[in-house]
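Visitor: Here is a sequence with its predicted model. Questions after.
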Amino acid sequence: MSTTQSERLRALLEPVAGKAGLELEDVKVSAAGKRRQLVVVVDAEDGVELDAVAEVSRAISEALDDSDAMGETEYVLEVTSPGTDRPLTEPRHFRRNTGRLVKLHLKERGELIARIMTVDAAGLDLEVPGVKGRKPKPGRADFAEIERARVEVEFNRKADGEDEEAAADDETAEEA
């Protein structure tokens, strides 16, 4: 039974990431001149802090030094967290992005941009933005119909509760 280098690396590094309280999302090995580059992507339910990345990076480096998983060729190790442009492929990815705007490519319906409201075992409950000032409407997408999905970056998104605070300020001003 033959296993690829990525599978061997995943088997070696998954427990290291788990011990640090992180999930191993991806392992990529690529050529970088005469050396190779090993990119290890880790994540956690509430995101990954820089200190956690540094800590797991040291642990991964130790594990690699103690094994022959990378062979004799020099390599550069990069440990990182997923970026905003990473594809959402697992239910946990969608769960971690509840409240965020996503672009979904659906098998039957084509492209849909909507906000994730809740995630269950079968799919997503969505809020589809209204067109031309209309109110948003509810929607649903099952995991089985999602071909691709990514988070849409929002530069001017209001913080949770900001609308309620503005309304309360307006009422207080009217009473004065």
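Guide: Cool, got the structure.

Visitor: contacts, neighbours, all on C-alpha from now
Guide: Noted.

Visitor: ok, which stretches of the protein are helices?
Guide: 5-19, 50-65, 91-96, 162-175 (DSSP state H).

Visitor: Pipe these into TSV and attach mean neighbour count and distance to Glu152 per row.
Guide: Output for these, formatted as TSV (neighbours: other Cα atoms under 10 Å; distance: least, Cα to Cα, whole Å):
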stretch	mean neighbour count	distance to Glu152
helix 5-19	17	28
helix 50-65	15	23
helix 91-96	17	13
helix 162-175	10	20
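
Visitor: Now render the ones you listed as a markdown table, adding distance to Leu77.
Guide: Formatted as a markdown table, those follow (distance: least, Cα to Cα, whole Å):
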| stretch | distance to Leu77 |
| --- | --- |
| helix 5-19 | 12 |
| helix 50-65 | 8 |
| helix 91-96 | 24 |
| helix 162-175 | 42 |
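
Visitor: ok, structure two:
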Amino acid sequence: MAWQDIVAQTVTGLGFDLVDLERSAGGLLRVTIDWPWQPPVPGEATVEDRFVTVEDCERVTRQLQYLLEVENVDYRRLEVGSPGIDRPLRHEADLQRFEGEVIDVTLKAPIGATGGAVAANRKKFRGTLERAADGVQWQIVWSDEPERKPGQRVSKKRAAAPLQALTFALADVQQARLAPIVNFKGRQAKGAPAADASE
């Protein structure tokens, strides 16, 4: 059995999802785990996301160390962790789970966007992940409006930059990740308006 299969079976056997698996030239084996996610069922209360703890990582580490030694897998160091704020999105379930979030997408090849002047060779985009109108594909929506600096006043007469959209299928994606956006004002409920700094 390949070492990748050993890791995948061990992680899922302990009740976690294998998010990422990386082996570096220096002998580092990096395993990223998360709790499984189930799509919400209409009419039922939504279940809060569980977060991977240090104890969860230690449990997976102990089990992997034992099995990798039994299988004689050569590595120098094993690192087990949670996905973090720039979690990779690789599967359809990942896109469903993080619909409405801001993500970074790198395409395998440029496919063009609607609603504005996008360079024909552009492959990297940051925007809000949404389900496309066809209900099958996905789209990323963004505005090229420059980010306001704290305290900066904006004229009410100034027209907002138009929204742009890029429709894509998972097969078009080279890499997709949650955008690492940090809010130092604390957690907010999804869809809650941000507090105004002037209040």
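Guide: Cool, the structure landed. Since this is a predicted model, take the numbers as computed values, not measurements.

Visitor: Just give the TM-score of the two.
Guide: Scored against TM-score structural alignment, normalised by the length of structure 1, the superposed chains reach a TM-score of 0.65; 154 aligned residues with a Cα RMSD of 3.5 Å.

Visitor: ok, Leu64 of structure 2 to Val31 of structure 2 distance?
Guide: 10 Å (Cα to Cα, to the nearest Å).

Visitor: Out of the helices of structure 1, flag the one nearest Val119 of structure 1.
Guide: Comparison of the helices of structure 1 against Val119 of structure 1 by Cα to Cα identifies helix 91-96 as nearest, at 5.7 Å.

Visitor: ok, average deviation of that closest one from structure 2?
Guide: The superposed helix 91-96 of structure 1 is, by mean Cα distance after the TM-score superposition for structure 1, a mean 2.8 Å from where its aligned residues fall in structure 2.

Visitor: Name the nearest residue to Arg148 of structure 1, sequence neighbours excluded.
Guide: Excluding its sequence neighbours, the residue lying closest to Arg148 of structure 1 (Cα to Cα, 6 or more residues apart in numbering) is His105, at 5.1 Å.

Visitor: Equivalent analysis for Gly123 of structure 1, please.
Guide: Closest to Gly123 of structure 1 by Cα to Cα, 6+ apart is Asp142, at 4.0 Å.

Visitor: Equivalent analysis for Phe143 of structure 1, please.
Guide: Closest to Phe143 of structure 1 by Cα to Cα, 6+ apart is Gly123, at 4.8 Å.

Visitor: Now check the one you found against structure 2: what is it aligned to?
Guide: In structure 2, Gly123 of structure 1 lines up with Gln137, judged by TM-score structural alignment.

Visitor: ok, now Leu77 of structure 1?
Guide: Using TM-score structural alignment, Leu77 of structure 1 pairs with Leu78 in structure 2.

Visitor: same deal with Lys19 of structure 1?
Guide: Lys19 of structure 1 maps onto Gly13 in structure 2, by TM-score structural alignment.

Visitor: How about Glu62 of structure 1?
Guide: Checking TM-score structural alignment: Glu62 of structure 1 goes with Tyr66.

Visitor: Ok, Glu145 of structure 1 next?
Guide: Glu145 of structure 1 maps onto Asp172 in structure 2, by TM-score structural alignment.

Visitor: Give me the contact list for stretch 104-112 of structure 1.
Guide: 103, 113-114, 145-150 (Cα atoms under 8 Å, 6 or more residues apart in numbering).

Visitor: Out of the helices of structure 1, which is closest to Pro138 of structure 1?
Guide: Here helix 91-96 is closest among the helices of structure 1 (Cα to Cα), at 16.8 Å.

Visitor: what's the closest one packed up against?
Guide: In terms of contacts (3 or more Cα pairs under 8 Å, 6 or more residues apart in numbering; DSSP states H and E), helix 91-96 of structure 1 is packed against strand 110-119.

Visitor: just checking, the match of Gly123 of structure 1 touches Asp172?
Guide: No - using Cα atoms under 8 Å, Gln137 of structure 2 is not in contact with Asp172; the gap is 10.4 Å.

Visitor: residue contacts, Val56 of structure 1?
Guide: 16-17, 20, 79.
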